[in-house]
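Asker: all I have is the shape, not the residue letters:
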C-alpha cells in the first residue's frame, strides 16, 4: 500500500490524501499548474526548496518522506523516454539493474525483459533507430528492472498517437499489475484512466 497523508504544498494545494493498494492504479488529474508533477517531485524526494511541503508518504509500514531518494524505492516514468543514445538498448537497461544482480544474470534479465515487451533482438540496437512506441517500452522496462516498490507515471502516453497510445497503455497496465506494485498515474486524458480505477482531482490552493 502506497499512502499520501495530509499533504499540503504551499502555494499549490492543501490536505491531499490517497491510498494505492498493491496491484492497483490510481489516477491523479487536475488543471495545468495544479501541482501534479510537483506532487511527484515531493514523492521521490526531489522537491524544489521553493516549495513548503507538509505531509507524510508511506509504503506499507515504511515512512518514506524522511528517507533519501535512493531509499524510498519509488520508480518514475516521464513523457519522454530519456534514453542514453550513446549506449545500446541493452546497456540502457543494464544501468537500471540493482547492484546485487551480477554476472551473466544481468544480461539474461535484460534479454528476458526485452522479449516480454516484444523487443527481442534489440539488445544491441541504437536507441535512435527505435520508433516512438519502442522507445516508450524500453523506458518502462528500465523503470521496472530497477525493481521499484511503487511506480509513478507522469503522462507517459501523451506523446504517442491515438492507436499506439491505446496499445501501449494496455501493455503498461498489464506489466505493472503483474508485478503487484502500487501505481500513481498523472494524465490529462480521461481515456487513460483504468476501468473502475480511482481518480484523485487536484485543485489549486484556495
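Answerer: Alright, I've got the coordinates. Please read all numbers here as calculations on a predicted model, not as lab measurements.
Asker: drop to CA atoms for contacts and neighbour counts, all remaining ones
Answerer: OK.
Asker: which helix in this protein has the most residues?
Answerer: Secondary structure assigned by DSSP state H gives helix 162-178 as the longest helix of the chain.
Asker: and the comparison structure, right after this:
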C-alpha cells in the first residue's frame, strides 16, 4: 500500500498538502483545475520533487529519501522521454539497464514488452520513424519492462487524438490489471476517469483529497468538483 503521511510540497509561493493511502492494485485518477498541483503531487510521489514535510511509505517502508530509481515505481511523462538517437529497443532497454549492457534475458524481456504493446517488428526503428501513438506505446513498454508495483502516468497521452488516447488508456488498464500494479494517473479529462479509474483524487485549493470511488464521486460531486467538471 502507498501511504502519504501528512506531506507538504512547496514550490515558491505554492504549497500542496496530502494525507491518504492508495489501496493496492487500484486505478486512481488525479484530477483538478490547471495549476492545482496534480503533476506536483505525482512528481513528489515518484521522488522527483522533495517534500517540505511528511513521509512517503510503501508497504510500511519509508521511501521518502529514496531516489526515483530506488522506489517501487515507474513513471511515464507527458513527452514520453524517448531518446531520438537510440532505437526503440534501446529506449525500452534503458528501463532495465541505464548503461544498456543488456543480458540475453534482458533482450528477451525487451522483446516481450514490445510485443505486448503491439510494436513487434519495430525494435530497430528510431522514435522519429514511429507515429505519435507508436511512440507512446514504446514509452509504455519501457514502463512495463521495469515490472514495478506502482505505475505513475503524468498525462502521457494528452497530445493524442481521442481514438488513440482511448486505445492507450485501454492498454494501460489491461496491463495494470494483468500485472496487479497500482496505477496513479494525472488527467484533465473526466472521460478518462470514467473509462478506467476505480478511484479519484481531487486536487484543489492546496490540498489533495483522499481517494474516493470514481463512479459515486462523478455522479454526486461536491461543490468544488462540480464547478471543475462544469
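Answerer: Thanks, I have the structure now. If you're wondering where the values come from, they're calculated on a predicted model, not measured in any experiment.
Asker: tm score of chain vs chain?
Answerer: TM-score for the superposed chains, counting by TM-score structural alignment, normalised by the length of structure 1: 0.89, backed by 201 aligned residues with a C-alpha RMSD of 2.0 Å.
Asker: can I assume residue 77 of structure 1 is in contact with residue 157?
Answerer: No. Contact criterion C-alpha atoms under 8 Å: residue 77 of structure 1 and residue 157 do not qualify, at 10.1 Å.
Asker: distance between the longest helix of structure 1 and the chain's centre?
Answerer: Helix 162-178 of structure 1 sits 13 Å away from the centroid of its parent chain (C-alpha atoms, centre = their mean, to the nearest Å).
Asker: just to revisit the earlier point, give me the more crowded residue out of residue 77 and residue 157 of structure 1.
Answerer: Using other C-alpha atoms under 10 Å as the criterion, residue 77 of structure 1 and residue 157 rank with residue 157 on top: 24 against 21.
Asker: that one contacts residue 169, doesn't it?
Answerer: Yes. Between residue 157 of structure 1 and residue 169 there is a contact at 6.9 Å, judged by C-alpha under 8 Å.
Asker: residues contacting residue 122 of structure 1?
Answerer: 89-90, 114 (C-alpha atoms under 8 Å, 6 or more residues apart in numbering).
Asker: please tell me how far it sits from residue 131 of structure 1.
Answerer: 12 Å (C-alpha to C-alpha, to the nearest Å).
Asker: go on, residue 93 of structure 1?
Answerer: 17 Å.
Asker: please apply the same query to residue 121 of structure 1.
Answerer: Residue 121 of structure 1 sits 15 Å away from residue 131 of structure 1, going by C-alpha to C-alpha.
Asker: what's the answer for residue 164 of structure 1, then?
Answerer: From residue 164 of structure 1 across to residue 131 of structure 1, the span is 11 Å (C-alpha to C-alpha).
Asker: quick one, which of these two is more surrounded?
Answerer: With neighbours defined as other C-alpha under 10 Å, residue 164 of structure 1 and residue 131 compare such that residue 164 has more, 13 against 10.
Asker: residue 133 is in contact with that one, correct?
Answerer: Yes. If you go by C-alpha under 8 Å, residue 164 of structure 1 and residue 133 touch, sitting 6.8 Å apart.
Asker: ok, now which ones touch residue 41 of structure 1?
Answerer: Counting by C-alpha under 8 Å, 6+ apart, residue 41 of structure 1 touches 47-48.
Asker: if we can go back for a sec, highest neighbour count among the contacts of residue 122 of structure 1?
Answerer: With neighbours taken as other C-alpha under 10 Å, the top of the contacts of residue 122 of structure 1 is residue 89, carrying 26 neighbours.
Asker: could you find the closest non-adjacent residue to the aligned residue in structure 2 for that residue?
Answerer: Aligned by TM-score structural alignment, residue 89 of structure 1 pairs with residue 88 of structure 2. Distances taken as C-alpha to C-alpha, 6 or more residues apart in numbering place residue 123 nearest to residue 88 of structure 2, at 5.1 Å, with adjacent residues excluded.
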